[in-house]
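> From the sequence below, what's the structure:
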Amino acid sequence: MKLASCLLLLVGFSVSLVGCGGASDAPVTYPVSGNVTLDGEPLTEGDIIFRDASGKAASAAGKIENGSYSLTATAGKKSVVITATKEIPGKTVVGGAPDEPPVPAVEQYLPAEYNEKTTLEADVSDSGSNEFSFELKSK
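Below you'll find the predicted structure:
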């Protein structure tokens, strides 16, 4: 009886060490937050992406709302992309299917140095606050 109990405990302990494998395979991420301003005013809305500078880790993205954002990202040096679009008055784009109505056309209104040709960087730490604020200028 003692041998059976010991074996049962050993099997239970082994299973708890192995687990399902899902959670232990996930990369470790850390909270990242901050503010984004454009010409001194909070950016009303947009998107922010933290891309791993080495290209080895997945990108992390979040929404900018009223000048603030929060997301989780892996530690390391990041290239930061910020985008914001606005409707082009009087212009529309044809929908994807023939029976879909046209939708308003939009354009990126932030300079390319913040998105397509970003010069923004951040270094996400595995310790510390990871608060990054970006002060953008419209040129």
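> all contacts plus neighbour counts: C-alpha atoms, from now on.
OK.
> Look up the closest residue to Val28, ignoring the ones flanking it.
Nearest residue to Val28, sequence neighbours excluded (Cα to Cα, 6 or more residues apart in numbering): Thr74, at 6.0 Å.
> how near is that neighbour to Gly22?
Thr74 sits 17 Å away from Gly22, going by Cα to Cα, to the nearest Å.
> ok, those two, which is more surrounded?
Legend: neighbour count by other Cα atoms under 10 Å for Thr74 and Gly22, higher for Thr74 (23 against 7).
> this one next, for a side-by-side:
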Amino acid sequence: MKALTLFALLAAATSLGCSGNSGPQSFPVQGKVTYEGKPLSRGTIIFNPVNEALPASRGEIQADGTYKLSLAQKGDGAVPGEHRVIVNSSTQVKQGMEIDDPNYELPRPLVPIKYSSLSTTPLSQTVKAEANTIDIEL
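This is a model prediction of the structure:
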């Protein structure tokens, strides 16, 4: 009898932990990143909430410049509120190229470095408690 009761309590506790939302509510965020009027073809975009207690969201910039932010799951978005935005984009290292190869080239930034640091980025955006389309022009 005691084993059955213990099993029932463990099952209930496990289902409570799995069924609840374990983090802050997020809302979809997508858009397009352009630099000098042209779509940025690669990189990462990060939305960092001004409220540092909240988690940041990130997305991969696609070849056409589009992105979708993810917080806990792919494409789930970002927490609502004001965010500082970081954009990282650089050239790609040639496939199979090793650093000791004489033809090796370090990746070069495709956008000004100021956009890649939280302390220097001039970019900020507000995520609303709804689906968001936020285009970023650099």
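> how much distance is there from the lengthiest helix in structure 1 to the middle of the chain?
Counting residues, the longest helix found in structure 1 (DSSP state H) is helix 2-18. Helix 2-18 of structure 1 has its C-alpha centroid displaced from the chain centroid by 41 Å (Cα atoms, centre = their mean, to the nearest Å).
> Which SSE is immediately downstream of that helix?
As assigned by DSSP states H and E, the chain's next helix or strand after helix 2-18 of structure 1 is helix 22-25.
> buried ones in that following helix?
The neighbour-count check on helix 22-25 of structure 1 (16 or more other Cα atoms under 10 Å) flags nothing as buried.
> Where in structure 2 does the following helix or strand past that helix fall?
On the C-terminal side of helix 22-25 of structure 1, the nearest following helix or strand under DSSP H and E is strand 30-38. The aligned range for strand 30-38 of structure 1 in structure 2 is 27-35, by TM-score structural alignment.
> Using the three-state scheme, assign the most centrally placed residue in structure 1.
Structure 1 has Ala61 as the residue nearest its centroid, 1.7 Å off, counting by Cα atoms, centre = their mean. Assigned by DSSP: H, G, I helix; E, B strand; the rest coil, the conformation of Ala61 of structure 1 is strand.
> Structure 2: which residue goes with that one?
Match for Ala61 of structure 1 (TM-score structural alignment): Arg58.
> Spatially nearest residue to its match, not counting backbone neighbours?
Ile46 is the one closest to Arg58 of structure 2 (Cα to Cα, 6+ apart), at 4.3 Å.
> The one you found contacts Val87, correct?
Yes: using Cα atoms under 8 Å, Ile46 of structure 2 is in contact with Val87, at 6.5 Å.
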